[in-house]
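# Got a sequence here, can you build the structure:
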Amino acid sequence: MLNHLTLKDFAVVSASELAFGQGLTAVSGETGAGKSLIVDALLWLTGTRADAGIVRHGAERAELAAEFGLHDAPDAAAWLRDNDLDDADGCQLRRVIRADGGSRAWINGRPATLAQLSELGGLLVEIHGQHEHQALLERGHQLGLLDAFGQHEPRLAEVRTLAQAWAELDREITEISRAGDVADRIGYLEHQLGELGKENLEVSDIDEMLGAHRRQSHAASLLSGYDLALTRLAGDDGLSVTRGLRQVAGELARHVDAEPRLAEIVSLFESAEIQLAEAASSLERLRDDLDLDPQHLQQLESRMARLHDLARKHRVPLNELAHRRDAITAELDALRHASERSDSLFAEREAAGQRWQAAAEKLSAARIATAKRIGKAVSALMGELGMAGGVFAVELTPQDSPKPHVLGAERCEFLVSANPGQPPRALRKVASGGELARISLAIEVAALGLDSVPTMIFDEVDTGIGGAVAEVVGQKLRTLGKTRQVLCVTHLPQVAAQGHHHFQVNKAVNGSATYSAVSVLDDKARIEELARMLGGVEITKETRANAKQMLGKAQSA
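Got it, this is the predicted structure:
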């Protein structure tokens, strides 16, 4: 639900901050005052391409921001989570459009693309009116609305799952078929695997080989280093390090009675003597283990050369040769079983197609029944909305592709005939903006807001009507407001009186500049605005009484 809308330097609005509530909100004002600015602002906030003309004259940029609650928008909340743009239980859209035509957008304070704004905006706001941005004109949305009206989701989910399973089997068959005659490939891979199989390629063995090679390569210097260290430790070229430590410890021990703290130092020397003895023993073992063997070194170098040749041939590091061997083994197994797998896949695909067909037929039967119900309901509402004799119908036609489709076996097209005797035409081809808006309203009322979009906006849905029809339009909008948040831009008092809330847009001229401001009306101000909408140049006492009666009747219903 839309909670707040903030406008700054937008068209003729210098600055405005609006709070919205549940139910139906009516927006009215003098002709040319800018009643549709709220609609325009939400269009820009939901992905419409930037136009420098919306920046107020003399300003550097226009700034727009909207805050939505997500308690009634689970699809939008899921989208935000999937795109790592979620922020608690709310959603903020912000857009800045510069006077040079450039723009930037943010979702919950993080930079966003227009595509992201549009995708998310479609889950938050649905706009109906005399413009091209109407979701109801899109055939995909029409099919979704039909399924929502008939509560087909369980059947549709089954069809979608089966179509995806069929597509996966078909993709695997295509990949096998693309490979063609694999005999040459099998022979080539077997040769490669034979070469790799002659060597021990495990990472631990290769590391051990490299270590052995390093030791053999440096055997002479290592032996020299071992001997020198042992000689010095043993004292063969002078005083033994161990003996020197023992002498120092003994000398200091004679003074412990005089200075007890020397005992700890003497202990450290004794520990050092023990560690030196252990070090000397370890050095002796290393020296004894080291075998200066030129033949072994040559064998290690030969093996290293073979491994490096294999690594260059397969374009992998030494420690990935085992992975390459395993990959070749897996590919060989797949190729050897390709023919057998292909026969199995064809059978599986055929069975999957039959399962999809059965599920799709059940969905098609449900859609046919639902199409009749929604057609009858909307046709009846069209009569109430001033299009007596008008007909609404849902046309179901086969999908273009014979393959199993995730949306079922048919496409959907909404058809309307606004006047008796005229053949129904596609809703997207209806010329009259006013008729299109009222038909959209009839569809939404008939569906009782079954689509998941929480906020619906109707811009000038009352164009070309008046009197009793206008009152019915207002009543239908109020009914829709029981299940969805509804905003309606209107010039008719019969519609405005039905609103749970009422905004008024006023235009004023200050010198050479024109400004528009939006204000929230209380009951007294609403009566004055309804009287203005009812009356002419002069508002009389009778007009105000009529407005008061109209408002009271609407609010008590």
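
# CA only for contacts and neighbour counts going forward, please
Fine.

# so what's Lys476 up against?
Leu441, Val445 (CA atoms under 8 Å, 6 or more residues apart in numbering).

# and the gap between it and Lys403?
According to CA to CA, to the nearest Å, Lys476 stands 42 Å off from Lys403.

# which stretches of the stretch 401-550 of the chain form helices?
Ranges of helices in the stretch 401-550 of the chain, per DSSP state H, counting those that start in this stretch, are 433-447, 467-480, 493-496, 523-534, 541-556.

# residues making contact with the first one?
Among residues not part of helix 433-447, those counted as contacts by CA under 8 Å, 6+ apart are 128-131, 136, 145, 149, 374, 377-378, 381-382, 385, 418, 427, 430, 458-464, 473, 476-477, 479-480.

# What of the last one?
Taking contacts as CA under 8 Å, 6+ apart, the residues outside helix 541-556 that touch it are Gln494, Ala497, Gln498, Gly499, His500, Ile527, Glu528, Leu530, Ala531, Leu534, Gly535.

# Turn the residues you listed into JSON lines, including distance to Ala73 and neighbour count.
What follows is the contacts of helix 541-556, written out as JSON lines (distance: CA to CA, whole Å; neighbours: other CA atoms under 10 Å):
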{"residue": "Gln494", "distance to Ala73": "30", "neighbour count": "27"}
{"residue": "Ala497", "distance to Ala73": "28", "neighbour count": "29"}
{"residue": "Gln498", "distance to Ala73": "25", "neighbour count": "29"}
{"residue": "Gly499", "distance to Ala73": "23", "neighbour count": "25"}
{"residue": "His500", "distance to Ala73": "21", "neighbour count": "17"}
{"residue": "Ile527", "distance to Ala73": "34", "neighbour count": "24"}
{"residue": "Glu528", "distance to Ala73": "36", "neighbour count": "19"}
{"residue": "Leu530", "distance to Ala73": "33", "neighbour count": "25"}
{"residue": "Ala531", "distance to Ala73": "37", "neighbour count": "24"}
{"residue": "Leu534", "distance to Ala73": "37", "neighbour count": "17"}
{"residue": "Gly535", "distance to Ala73": "41", "neighbour count": "16"}
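
# Sequence B follows; please return its structure for comparison with A:
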Amino acid sequence: MLTRLSIRNIVLIEALDLDFGRGLGVLTGETGAGKSILLDALGLVLGNRADSGLVRSGEAKASATASFEFAQLPEALAEALDDADIEIESGEALVIRRQVKADGGSKAFVNDQPVGVALLRTLAASLVELHGQHDDRGLVNPRGHRLLLDRYAGADTARVAKAWAAWSHARDALETARTAIEDAKAEQDLLIAHLAELTTLEPQAGEEARLAETRSTMQKGEKLAGDLEELRHIWEGSDSPLAELRSAARRLDRIGGEHPLLKEALEALDRAVIEAGEAEDKLAAAAEALVHDPQALDAAETRLFELRALARKHRCEVDELPGKMRAFRAALDAIEGGEAELDALQLAEKEAAAAYRSAAEKLHDVRVKGAKKLDKAVAAELAPLKLDAARFQTAIEVLPEDKWGPTGMDAVEYLIATNPGAPFAPLGKIASGGELSRFILALKVALAEQGGAATVIFDEIDRGVGGAVASAIGERLARLAKDGQLLAVTHSPQVAARGGTHYIIAKSSEDTVTRTSVALLDDAGRQEEIARMLSGAEVTPEARAQADRLLEGV
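Take a look at the predicted model:
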């Protein structure tokens, strides 16, 4: 709730510090005393537009600071602060400060941390609910009507939210699978063609290196064929060098025993024969290895070129072609398997949709019953508030399927008709601000405080009424404030008498300087102020006596 409001240099207020407590607090004062300045200052804290005209004449800047305290921080408020990385300890006050410069521009702070004005507007929904001549928040805003009805009706929305999450998940899975299959089908013919091409060629890992080596060897054999043939003729036949060496070795063997040198010569010649024989074997082996078949060479070159061309086509290395072939085959298999999977996902999505629809329809029925009960409760409050010719209706519209969500399939809005035969219209469209405030009061009483902001403010809810109606308004305001905090700006003595705390707003002038002040009244001050409200400019004994009776009657 709002515990303190500090104002510096805003319009006619030079410096003001107000403390607030629980229950009903009333603010009174003569017309033009400056009650709207308090609301303007609070509006700054809540994120309203910063108008430099609010800065007191002759000052460079103005500021408004509001402190709020909570037994337990509201969930929405905690989430907003967490999103803004603002930490608040248990039991710690939430302090919002807004500065406005006379030459334009403003700054906002939450617990001394600079923030954007958008955050203030977000926090405002949980902090203050203002109902007055230009009400555009709280119960007037249809965005909160469904939640209030659900709380009033005791609706279990968690089941619908869970069913919605399950349905959304099933739809996403189905859509993902369907898109994947459609994409694959679009390339199916191309996949088949690629796979057929690869299957025909049947590439093997390491094949490029083997073919390149075979081709290189054959090409060398083709180049050396003439030289090898000449060498073969040299080494073959009876007159070849090797044959001559062998003949010489045989002759030397016959005479080798005649002299040691001959024996050594024979040994050397034997070694030469052996080396020459090895050379002959190597030449024969080389000739065999380098033998080339023009057709085989052509086949090797053709396959190598085909493999490399296919690799370029698929933008990969030749050794990666077998992997490509497996990938294409797997993609085609997935298309076939995906059809069966798609059937299962379609069934799951259908079942999830049916479960959501069933839960949402049950929630709809609960809302319809709750709406009838709420309409009856509000109707009972209208006559005492001098709205007996008016009608209230909780409109529940079943939305088209594309508008369904975790909160169900319904749109909820509170409608009113102020005159017999007049059509129902949204709360915010009503012409009279006083009537609107009384409608809001009737609705809040009927809702029995089902949610809403921590602090509720009614600005001149009693405008244009008096007597029994004003008493009825005061009684209902006090009832609403019993377990919370409610502030009322009023001109009605019947309403003022109901206040647990009473503030008087006064304007004074000294030379050319005009100031607005606010003071907390004691019991005597309350009696005098209520007497003034009853009698006008001159307070009479009769007015004081009537004020006593009002205060004693609450």
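
# hang on, the earlier thing: any chance of CSV for the helices of the stretch 401-550 of structure 1, columns distance to Arg214 of structure 1?
Listed next are these as CSV, based on distance: least, CA to CA, whole Å:
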stretch, distance to Arg214 of structure 1
helix 433-447, 79
helix 467-480, 82
helix 493-496, 90
helix 523-534, 93
helix 541-556, 93
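
# Figure out which of these is closest to Val509 of structure 1.
helix 523-534 (19.9 Å; CA to CA).

# Give me the mean deviation of that closest one from structure 2.
Mean deviation of helix 523-534 of structure 1 relative to structure 2 after superposition (mean CA distance after the TM-score superposition for structure 1): 0.8 Å.

# now that helix against helix 541-556, angle please.
120 degrees (axes from the mean of the first three to the mean of the last three CA atoms, to 10 degrees).

# Just list what helix 523-534 of structure 1 packs against, helices and strands only.
helix 493-496, helix 541-556 (3 or more CA pairs under 8 Å, 6 or more residues apart in numbering; DSSP states H and E).

# Off-centre distance for the shortest one?
In other words, helix 493-496 of structure 1. 40 Å (CA atoms, centre = their mean, to the nearest Å).

# how much does it stray from structure 2?
Mean for helix 493-496 of structure 1 is 0.7 Å (mean CA distance after the TM-score superposition for structure 1).

# Show me what that helix packs onto, helices and strands only.
Looks like helix 493-496 of structure 1 contacts strand 24-29, helix 467-480, helix 523-534 (3+ CA pairs under 8 Å, 6+ apart).

# ok, the residue in structure 2 that Val472 of structure 1 lines up against to Ala379 of structure 2 distance?
With TM-score structural alignment as the criterion, the equivalent of Val472 of structure 1 in structure 2 is Ala472. Counting by CA to CA, the gap from Ala472 of structure 2 to Ala379 of structure 2 is 15 Å.

# ok, now Ala390 of structure 2?
8 Å.

# How about Arg121 of structure 2?
Per CA to CA, Arg121 of structure 2 is found 33 Å from Ala379 of structure 2.

# which one of these two has more residues nearby?
Ala379 (21 against 17; other CA atoms under 10 Å).

# residues of stretch 135-149 of structure 1 that come out buried?
For stretch 135-149 of structure 1, the neighbour count (16 or more other CA atoms under 10 Å) marks 135-139, 141-149 as buried.

# No more questions from me, cheers.
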